[in-house]
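In: pasting a predicted model and its sequence here:
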Amino acid sequence: MEIRRGDLPLLVALDALLAEQNVTRAAARLNVTQSALSQQLKRLREMFGDELLVPGRQGMSPTPLALDIQDPLRSALQQLEEVVSERQAFDPATTGATFVLSGTDYGQLVLSEEIWRRVHGRAPYCRLGWVHFNPKTVVDQLEEGSVDLLISADTSVQESLKAQTLMEEHFVFIQRKGHLRGNAPPTLDEFCDLEHALMSVAGGSFVSTPDERLREMGRRRRVVMSLPSYVMVALTVASTDLVAVVPSLLAYRFANLVDKFELPLELPHFRLLMAWHQRQQRNPAHVWLRAEVL
């Protein structure tokens, strides 16, 4: 027997009928008419292929199948009631929930401390976990609930997800302190001649936004190293003669190790987004979390 979405009210009615073993009392318990409940009992009998309740000396008596169903049905409905009650009564001050966020190391670096202060300040017993952003799996993770929020650039957020803007960002040029090139913004010729490192989320790519813009201009730069994290890019630049194009807030975090300059070409700004799956849209705990992150 397949239980469909619209069958839940019938199962609630069956639970009341088995508890009361009387249509009048069960109808009063459910706040429905006896006629409506009798119609539901008729549909239940068709669904289960069994009489379920038959006339007895003191009302109605459950059949053997109904007796087998009674306890598991009550338990399942009770668990559902507890889940609904918990959702409606979410209290950040007492919750021990674990919230999981996905993001690149850049998103974690610039936002994790502030998010932790906000969340932990109001929910002292909760836990906050970060997992590394994987563009191939993150939508499935959000849908199945293993990840609550995605923190990522707008270019990496699929349209199927709900999203809100956290901040606007732009790219800058970085080089190590004391670089032989000097301490002035690079010209376009210098930019193209220098050896660059870049960040590739998927790993192994040697092309990113600056390369696409340079191609439009009929130019190209020398990308000699591809790394899977912005932090590794910054640390590599800080200890070599390689240069890089990185988000400005990342450069700010490494200001003691690298110098930053404006780029000699125009690149589009980007937005850092908070994204989530539609299934979490009305979840009270999730609504609260999004408000704290925002």
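Out: Structure received.

In: all contacts plus neighbour counts: C-alpha atoms, from now on.
Out: Will do.

In: any idea which helix is longest in the chain?
Out: Criterion DSSP state H: the longest helix present in the chain is helix 64-88.

In: helices or strands next to that helix in the packing?
Out: helix 8-20, helix 284-293 (3 or more Cα pairs under 8 Å, 6 or more residues apart in numbering; DSSP states H and E).

In: double-check that residue 174 belongs to a helix.
Out: No - secondary structure of residue 174 (DSSP: H, G, I helix; E, B strand; the rest coil): strand, not part of a helix.

In: quick one: contacts for the closest residue to it other than its chain neighbours?
Out: Counting by Cα to Cα, 6 or more residues apart in numbering, the nearest residue to residue 174 once its immediate chain neighbours are dropped is residue 260, at 4.4 Å. With contact taken as Cα atoms under 8 Å, 6 or more residues apart in numbering, residue 260 is in contact with 172-175, 251.

In: between those, which has the most around it?
Out: residue 174 (30 neighbours; other Cα atoms under 10 Å).

In: which residue ranges form the strands in the stretch 1-150 of the chain?
Out: 53-56, 59-62, 98-103, 127-132, 149-153 (DSSP state E, counting those that start in this stretch).

In: for stretch 67-74, buried residues please.
Out: 69-70, 73-74 (16 or more other Cα atoms under 10 Å).

In: circling back: could you say which one of the strands of the stretch 1-150 of the chain comes nearest to residue 45?
Out: Each of those was scored for nearness to residue 45 using Cα to Cα, and the closest is strand 53-56 (8.8 Å).

In: elements contacting whatever helix or strand residue 231 lives in?
Out: Using DSSP states H and E, the element containing residue 231 is helix 230-239. The contact analysis (3+ Cα pairs under 8 Å, 6+ apart) places helix 230-239 against helix 105-122, strand 171-176, strand 195-199, strand 243-247, helix 248-253, strand 258-261.

In: for these, which one ends up most surrounded?
Out: Comparing these by mean neighbour count (mean count of other Cα atoms under 10 Å), strand 171-176 ranks first with a mean of 24.

In: structure two is appended below for comparative analysis:
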Amino acid sequence: MSVRIVSTVQNSYSNNVIGILPGAKNPQESVIYSGHWDHLGNKADSGGEDHIFNGAIDNADGVAAALEIGEAFAALNPRPDRSIMILLPTLEESGLLGSRYYAEHPLLPLAKVVGVINMDALPIIGRTKDFSVSGFGQNDLQELLVEALATQGRVAKDEPFPERGFYFRSDHFNFARKGVPALHARAGIDHLSKGEAYGRAEVEEYTALRYHKPSDAFDPQWDYAGIVEDLQVYYVIGRKLAQAGVWPGWKADSEFKAIRDASAAERP
């Protein structure tokens, strides 16, 4: 038996988009907000009449969130002690390539990145009682998340679909594997007024009918009340991280702890 495989190699070029607000006291120390800007483009063989993969939730809403948070930090006077980086990686959908490149060629030292907050495919289902954490219990950023959520009367929970391996499927992972504490968390499924069954059904409907499909498009009927609360949580965590002296770490049983500990001498 013999097999013949014909393959075509195509080279392409794409850019990460980065904005940095220099810290007032410790500009080499930084907090990173990330959200990939790429999606799947235009596919003529996708079937149906619409061939444009808009990526409204995956991940235009994450990009919008990062830009809004960046604008909020830029308006602060005085500026935070540490630098704030807005990182919009490319080619997340092609294997996390943009964030991988940045992690290999950082503009600011990774040993002095206090934490990464990654925003990817943020659910827009209205207000929820919970927040879903991928990689639950991995690092100290989760404690800051719990504190911020408490002011809204919300709680942090393990992700509802752990079998899908989300912690290893988005851009924060390329920082985690370099030892940088990284948080990938978003609104949960326990809807404030309609309950958990409703939220679970909404997420499942998105996954089945819109995820990585042309139908992932803007809907003027979206309820933004929940995602506004989510952005407030991300912002509050970043404000705390941006003050000098705070250095979150990995939990003792995390596979990323030893990598971070190896660079301890590079931090104050």
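Out: Alright, I've got the coordinates. Being a predicted model, the structure only gives us computed values, none of them experimental.

In: superposed, what's their TM-score?
Out: Remark: TM-score between the superposed chains equals 0.30 [TM-score structural alignment, normalised by the length of structure 2]; 139 aligned residues with a Cα RMSD of 6.3 Å.

In: could you dump the strands of the stretch 1-150 of structure 1 into TSV and include distance to residue 10 of structure 1?
Out: Converted to TSV, these look like this (distance: least, Cα to Cα, whole Å):
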stretch	distance to residue 10 of structure 1
strand 53-56	14
strand 59-62	16
strand 98-103	35
strand 127-132	39
strand 149-153	36
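
In: turn those strands into TSV, including mean neighbour count and distance to residue 233 of structure 1.
Out: What follows is the strands of the stretch 1-150 of structure 1, written out as TSV (neighbours: other Cα atoms under 10 Å; distance: least, Cα to Cα, whole Å):
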stretch	mean neighbour count	distance to residue 233 of structure 1
strand 53-56	14	71
strand 59-62	17	71
strand 98-103	20	17
strand 127-132	15	16
strand 149-153	25	18
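
In: residue 284 of structure 1: which of the ones you listed is closest?
Out: strand 98-103 (13.0 Å).

In: summarise which helices and strands the closest one is packed against.
Out: Using 3+ Cα pairs under 8 Å, 6+ apart: strand 98-103 of structure 1 touches strand 127-132, strand 149-153.

In: make TSV from those and add distance to residue 284 of structure 1 to it.
Out: Formatted as TSV, those follow (distance: least, Cα to Cα, whole Å):
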stretch	distance to residue 284 of structure 1
strand 127-132	17
strand 149-153	14
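
In: of these, which is nearest residue 46 of structure 1?
Out: strand 149-153 (43.9 Å).

In: how big is the angle separating the closest one from helix 284-293?
Out: 30 degrees (axes from the mean of the first three to the mean of the last three Cα atoms, to 10 degrees).

In: residue 147 of structure 2: what secondary structure?
Out: Once three-state DSSP is applied, residue 147 of structure 2 turns out helix.

In: now do the buried residues in the longest helix seen in structure 2.
Out: Scanning structure 2 for the helix with the most residues, using DSSP H, yields helix 225-241. Neighbour counts using 16+ other Cα under 10 Å place 226-227, 229-231, 233-238, 241 of helix 225-241 of structure 2 among the buried residues.

In: nearest to residue 132 of structure 2 among those residues?
Out: Residue 132 of structure 2 lies nearest to residue 230 out of these, by Cα to Cα, at 11.0 Å.

In: for residue 223 of structure 1, see how far away residue 46 of structure 1 is.
Out: Using Cα to Cα, to the nearest Å, we find residue 46 of structure 1 at a distance of 70 Å from residue 223 of structure 1.

In: also residue 36 of structure 1?
Out: 73 Å.

In: for residue 82 of structure 1, same thing?
Out: 56 Å.

In: these two: who's more crowded?
Out: residue 223 (21 against 12).

In: report the separation between the more buried one and residue 210 of structure 1.
Out: Counting by Cα to Cα - residue 223 of structure 1 and residue 210 of structure 1 are separated by 11 Å.

In: ok, now residue 120 of structure 1?
Out: In terms of Cα to Cα, residue 120 of structure 1 sits 38 Å off from residue 210 of structure 1.

In: so what's residue 236 of structure 2 closest to, chain neighbours aside?
Out: residue 148 (6.6 Å).

In: and that neighbour, how many neighbours?
Out: Neighbour tally, residue 148 of structure 2, other Cα under 10 Å: 20.

In: is it true that residue 274 of structure 1 touches residue 151?
Out: Yes - here residue 274 of structure 1 lies in contact with residue 151, judged by Cα atoms under 8 Å, at a distance of 4.8 Å.

In: not counting its neighbours along the chain, what's nearest residue 74 of structure 2?
Out: Leaving aside its sequence neighbours, residue 74 of structure 2 sits nearest to residue 21 (Cα to Cα, 6+ apart; 6.9 Å).

In: and the one you found, how far from residue 186 of structure 2?
Out: Relative to residue 186 of structure 2, and taking Cα to Cα, residue 21 of structure 2 is found at 24 Å.

In: between these two, which has more neighbouring residues?
Out: Shown here are residue 21 of structure 2 and residue 186; by other Cα under 10 Å, residue 186 has more neighbours (24 against 19).

In: on the three-state scheme, that one is what?
Out: Under three-state DSSP, residue 186 of structure 2 comes out as strand.

In: that one touches residue 142, doesn't it?
Out: No - with contact defined as Cα under 8 Å, residue 186 of structure 2 does not reach residue 142; the gap is 12.0 Å.

In: quick revisit: which one of the contacts of residue 260 of structure 1 is nearest to residue 12 of structure 1?
Out: residue 251 (59.0 Å).
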